[in-house]
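**Q** predicted model follows, preceded by the sequence.
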Amino acid sequence: MSLRKQWRPLERSTVGRAPDAYGLYELGDSDGTSLGFGIGVLRDELKEALAYGEPAGFEPTSTEGAGEPTQVRWERATSKAHAERLLDEHC
């Protein structure tokens, strides 16, 4: 289940505005198709996504026809455990 947030462009300005806190993030392609979810410190994870396309802890929803991540949305968590619970709810 996708996050109920608007997509933001995966670019430096967006990453710079991401919280320096744990959370759940969802990456999407240019068509708005979800590519999958990940958890971690949001700013760090999104920096890695911007640089490499996919952070180490990212869980793709499908590898078939997956495009490059160009969009992101996230939900801030209060702790790593909370972020893990959010991931369980959305995957």
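**A** Happy to help now that I have it.
**Q** use CA for all of it now, contacts and neighbours both
**A** Will do.
**Q** now the strands for the protein?
**A** Using DSSP state E, the strands of the chain run over residues 8-9, 22-28, 34-41, 59-60, 71-76.
**Q** distance of residue 9 from residue 50?
**A** To residue 50, residue 9 is 10 Å away according to Cα to Cα, to the nearest Å.
**Q** my bad, should have said residue 43
**A** Counting by Cα to Cα, the gap from residue 43 to residue 50 is 10 Å.
**Q** distance of the nearest residue to residue 20 once chain neighbours are set aside from residue 82?
**A** Spatial nearest neighbour of residue 20, excluding adjacent residues (Cα to Cα, 6 or more residues apart in numbering): residue 43 at 5.4 Å. To residue 82, residue 43 is 17 Å away according to Cα to Cα.
**Q** neighbour count winner among those two?
**A** More crowded of residue 43 and residue 82, by other Cα atoms under 10 Å: residue 43, with 19 against 16.
**Q** okay, one more to line up with it:
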Amino acid sequence: MALRKAWRDLDRSTVGSAPERYGYYELGDGSGERIGRGVGILRDDLKEVLAYGDAAQVRWEAATSREHAERIADANE
């Protein structure tokens, strides 16, 4: 199962709009296929993905804590 949110282009603007809090994120290729996922501080993790990863799109769900983000991840395996 995947997040039921629209994909966003993975670019500087999108990363800049990501909250500086824990969350669960999914990474997609250019055709919208999920190619990765993770839990962490959203803006920090997405900055790293933008700089070093090969994803073209992203979507996320913000959380109140790391534990909450991990529960969201478990529900979206």
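**A** Received, thanks. What you see is a predicted model, and the numbers here were worked out from it, not measured in a lab.
**Q** mind checking the TM-score on these two?
**A** TM-score for the superposed pair, counting by TM-score structural alignment, normalised by the length of the second structure: 0.97. Supporting figures: 77 aligned residues with a Cα RMSD of 0.6 Å.
**Q** the strands of the first structure: which one's closest to residue 91 of the first structure?
**A** Minimum separation from residue 91 of the first structure across the strands of the first structure (Cα to Cα) falls at strand 34-41, 7.8 Å.
**Q** by how much does that closest one deviate from the second structure on average?
**A** Taking mean Cα distance after the TM-score superposition for the first structure, the mean distance separating strand 34-41 of the first structure from the aligned residues in the second structure is 0.7 Å.
**Q** touching, residue 42 of the first structure and residue 21? I think so.
**A** Yes: the pair residue 42 of the first structure / residue 21 is scored as a contact, 5.9 Å apart, by Cα atoms under 8 Å.
**Q** give me the common contacts of these two.
**A** residue 76 (Cα atoms under 8 Å, 6 or more residues apart in numbering).
**Q** ok, these two, which is more surrounded?
**A** For the pair residue 42 of the first structure and residue 21, the greater number of neighbours falls to residue 42 (24 against 16), based on other Cα under 10 Å.
**Q** identify the residue of the second structure aligned to that one.
**A** With TM-score structural alignment as the matching criterion, the partner of residue 42 of the first structure in the second structure is residue 42.
**Q** distance of that match from residue 31 of the second structure?
**A** Going from residue 42 of the second structure to residue 31 of the second structure by Cα to Cα gives 22 Å.
**Q** could you do residue 43 of the second structure as well?
**A** According to Cα to Cα, residue 43 of the second structure and residue 31 of the second structure sit 23 Å apart.
**Q** do the same with residue 60 of the second structure
**A** Computed with Cα to Cα, the distance linking residue 60 of the second structure and residue 31 of the second structure is 17 Å.
**Q** ok, these two, which is more surrounded?
**A** Taking neighbours as other Cα under 10 Å, residue 60 of the second structure and residue 31 compare with residue 60 leading, 22 against 8.
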